[in-house]
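Peer 1: no FASTA, just this:
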């Protein structure tokens, strides 16, 4: 049996529609789904730095990009001093991956159009149900989490062997059944690997579209066994919030603390970061 405690960790002005985060030492990296900037927030000094990662001459601004143009960066993961920022693939404008070197500060763009097409073909998920919201890179394989908020409710994990995501060949799709609220199945919004456990967050949103938002019914935290992919537990953490990013803050015996970011589906450049404590 698990118990949870949710509290505000910090409020940050200048960031809107937060969709992914990763804590590296004292620096919290945050992406927004409507932004061409990577946000670097120092949790000690409270200083915010914006790093441009999108260089599209057709954009007249890098924050609050219009919905039809936005890159929809929904997944942020880390491996060996690099951040990987992935578009959701839910429209043709959302197939970009950014590699960002934390030390060299180098930005590299990758086109995921072909591999996303392969994922859809293998899983038999069409354009209206494909929506990558979380990613894990272990160095040997990629795990991409499809958010099943389309009409077909296709929650699941794409497992791609090897380091090269762009040219991924060994691909399989594992459907995952998640808990529901009022007959609305929750869907993946992010995940993080800790030891042999995949901790994920999911939200029940009353919509049948990967593009149009709906009423938020609640959110869960849960975990999967990395080797067997069996569900260990789920626990409801909110009745009205949609959390879209998760990162590990601390781990002690019998207790793990996570940081979560919330997408409030507004244009306001302000985000609240929450601390979620999970105890056995």
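Peer 2: Good, I have the coordinates. Note that the structure is a prediction, hence the values are computed from the model and not measured. Numbering: from 1, shown residues only.
Peer 1: alpha carbons only for contacts and neighbour counts from here, please
Peer 2: Noted.
Peer 1: Show me what the host helix or strand of residue 133 packs onto, helices and strands only.
Peer 2: Under the criterion of DSSP states H and E, residue 133 resides in strand 132-137. On a contact count with 3 or more CA pairs under 8 Å, 6 or more residues apart in numbering; DSSP states H and E, strand 132-137 meets strand 73-79, strand 141-146, strand 187-194.
Peer 1: which residues sit against the helix or strand encompassing residue 198?
Peer 2: Residue 198 is part of strand 197-206 when elements are defined by DSSP H and E. Contact with strand 197-206 is made by 149, 180-181, 184-193, 213-226, 242-246, as judged by CA atoms under 8 Å, 6 or more residues apart in numbering.
Peer 1: this is the comparison structure:
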């Protein structure tokens, strides 16, 4: 694998970047302590801020850490729908799912996920782990939730997750897979972002190394990785490939990735979003090859 970074863009006043998707001629992005979904143009200028929370529940552009919903996951469902999950690392503040319908006028639906997250934590594979959803990917009707602790990936039919959250279906038992990721200075990386390719059965993921011993507190940033996971019959194949982000990017915490073009069967133009923990966010454009 290789990543050729071509340029870096700083988004001043865009706090704690945590997710980005490319839809048509625009990008949509979230921050883990921001109350908005940001719509960006092709030059990454903010053209619209869409409230994801009731306006009377926050003030300013950042939400305090004890109160934030911790929006860490963003993915597109086709070209007409976006989904955002709160991390679930603190209940009930982070027990939320937001569905954004990109029709003629944007519709925002919000759901409480406490029961869903409680059911996830009761799964045997969560023994010795903590709930901290950091990424989501979607392909062919399947949704993949990435949990940072133990690097778990939970796969569900999306319609069954949505039916359960809407109160019209039973809890869907996921297919669950645990991965081992590379380490820096003895600290294993944790999943931080993901998206699926449309032209081939593959998920691209990001992972970061942060020196902290729990799902709530931040720690020293040690570096980041990019990788791929193959899918077979729309299920995780278990084969994982990765590279460390090159030193030319600096020591950064890559939070997520989106594909702008699948340029060949073995490469894609991508945009990475990073959180510098100083109130701004940085984007990196590049070409990922495998």
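Peer 2: Yep, that arrived. In this text the structure is predicted, and so the values were computed from the model without any measurement.
Peer 1: re the thing from before, the helix or strand that the strand holding residue 198 of the first structure is followed by maps to which residues in the second structure?
Peer 2: Next helix or strand after strand 197-206 of the first structure toward the C-terminus (DSSP H and E): strand 215-225. Under TM-score structural alignment, strand 215-225 of the first structure corresponds to residues 220-230 of the second structure.
Peer 1: after superposition, how close is that stretch to the first structure?
Peer 2: For stretch 220-230 of the second structure, the mean distance to aligned residues of the first structure following superposition is 0.9 Å (mean CA distance after the TM-score superposition for the first structure).
Peer 1: If you count neighbours, what's buried in that stretch?
Peer 2: 221, 222, 223, 224, 225, 226, 227, 228, 229, 230 (16 or more other CA atoms under 10 Å).
Peer 1: Need the contact partners of that stretch.
Peer 2: Contacts to stretch 220-230 of the second structure, defined as CA under 8 Å, 6+ apart, come from residues 184, 189, 201-212, 236-245, 251-254.
Peer 1: do that again at 6 Å, thanks
Peer 2: Under the criterion CA atoms under 6 Å, 6 or more residues apart in numbering, residues 202-211, 237, 239-245, 251-254 lie in contact with stretch 220-230 of the second structure.
Peer 1: Show me which of the residues you listed are buried.
Peer 2: 202-211, 240, 242-245, 252-254.
Peer 1: Return the set of buried residues in the host helix or strand of residue 7 of the second structure.
Peer 2: Taking DSSP H and E as the criterion, the element that holds residue 7 of the second structure is strand 2-11. By neighbour count with 16+ other CA under 10 Å, strand 2-11 of the second structure contains the buried residues 2, 3, 5, 11.
Peer 1: corresponding residue for the second one in the first structure?
Peer 2: So that's residue 3 of the second structure. The alignment partner of residue 3 of the second structure in the first structure, by TM-score structural alignment, is residue 4.
Peer 1: Pipe the buried residues of strand 2-11 of the second structure into CSV and attach distance to residue 160 of the second structure per row.
Peer 2: What follows is the buried residues of strand 2-11 of the second structure, written out as CSV (distance: CA to CA, whole Å):
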residue, distance to residue 160 of the second structure
2, 36
3, 36
5, 38
11, 36
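Peer 1: between those residues, which is closest to residue 287 of the second structure?
Peer 2: residue 3 (5.7 Å; CA to CA).
Peer 1: for that closest one, what are its contacts?
Peer 2: Shown in contact with residue 3 of the second structure (CA under 6 Å, 6+ apart): 287, 288.
Peer 1: In this structure residue 131 of the first structure contacts residue 90, no?
Peer 2: Yes - using CA atoms under 6 Å, residue 131 of the first structure is in contact with residue 90, at 5.0 Å.
Peer 1: Give me the more crowded residue out of the two.
Peer 2: Counted by other CA atoms under 10 Å, residue 131 of the first structure and residue 90 do not tie: residue 131 has more neighbours, with 31 against 22.
Peer 1: any idea how far that one is from residue 98 of the first structure?
Peer 2: 17 Å (CA to CA, to the nearest Å).
Peer 1: Could you do residue 20 of the first structure as well?
Peer 2: According to CA to CA, residue 20 of the first structure stands 13 Å off from residue 98 of the first structure.
Peer 1: which of the two has more neighbours?
Peer 2: For residue 20 of the first structure and residue 98, the more surrounded residue by other CA under 10 Å is residue 20, and the numbers stand at 32 against 20.
Peer 1: in which helix or strand would I find the more buried one?
Peer 2: Residue 20 of the first structure belongs to strand 18-24, assigned by DSSP H and E.
Peer 1: average offset between that strand and the second structure?
Peer 2: Strand 18-24 of the first structure sits 0.4 Å off on average (mean CA distance after the TM-score superposition for the first structure).
Peer 1: what helices or strands is that strand leaning on?
Peer 2: Applying 3 or more CA pairs under 6 Å, 6 or more residues apart in numbering; DSSP states H and E, one finds that strand 18-24 of the first structure contacts strand 27-32, strand 73-79, strand 243-252.
Peer 1: Report the angle between that strand and strand 27-32.
Peer 2: Counting by axes from the mean of the first three to the mean of the last three CA atoms, to 10 degrees, strand 18-24 of the first structure lies at 160 degrees to strand 27-32.
Peer 1: how about the aligned partner of residue 69 of the second structure in the first structure, secondary structure?
Peer 2: By TM-score structural alignment, residue 69 of the second structure lines up with residue 71 in the first structure. Assigned with DSSP: H, G, I helix; E, B strand; the rest coil, residue 71 of the first structure falls in the coil class.
Peer 1: what's the closest non-adjacent residue to residue 71 of the first structure?
Peer 2: With CA to CA, 6 or more residues apart in numbering as the criterion, residue 71 of the first structure has its nearest non-adjacent residue at 4.8 Å, and that residue is residue 94.
Peer 1: Next, the contact list for the one you found, please.
Peer 2: Counting by CA under 6 Å, 6+ apart, residue 94 of the first structure has contacts 71, 72, 87, 88.
Peer 1: Same list, those, but as JSON lines with neighbour count and distance to residue 155 of the first structure please.
Peer 2: As requested, the contacts of residue 94 of the first structure are exported to JSON lines (neighbours: other CA atoms under 10 Å; distance: CA to CA, whole Å):
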{"residue": "71", "neighbour count": "27", "distance to residue 155 of the first structure": "22"}
{"residue": "72", "neighbour count": "29", "distance to residue 155 of the first structure": "19"}
{"residue": "87", "neighbour count": "26", "distance to residue 155 of the first structure": "17"}
{"residue": "88", "neighbour count": "29", "distance to residue 155 of the first structure": "14"}
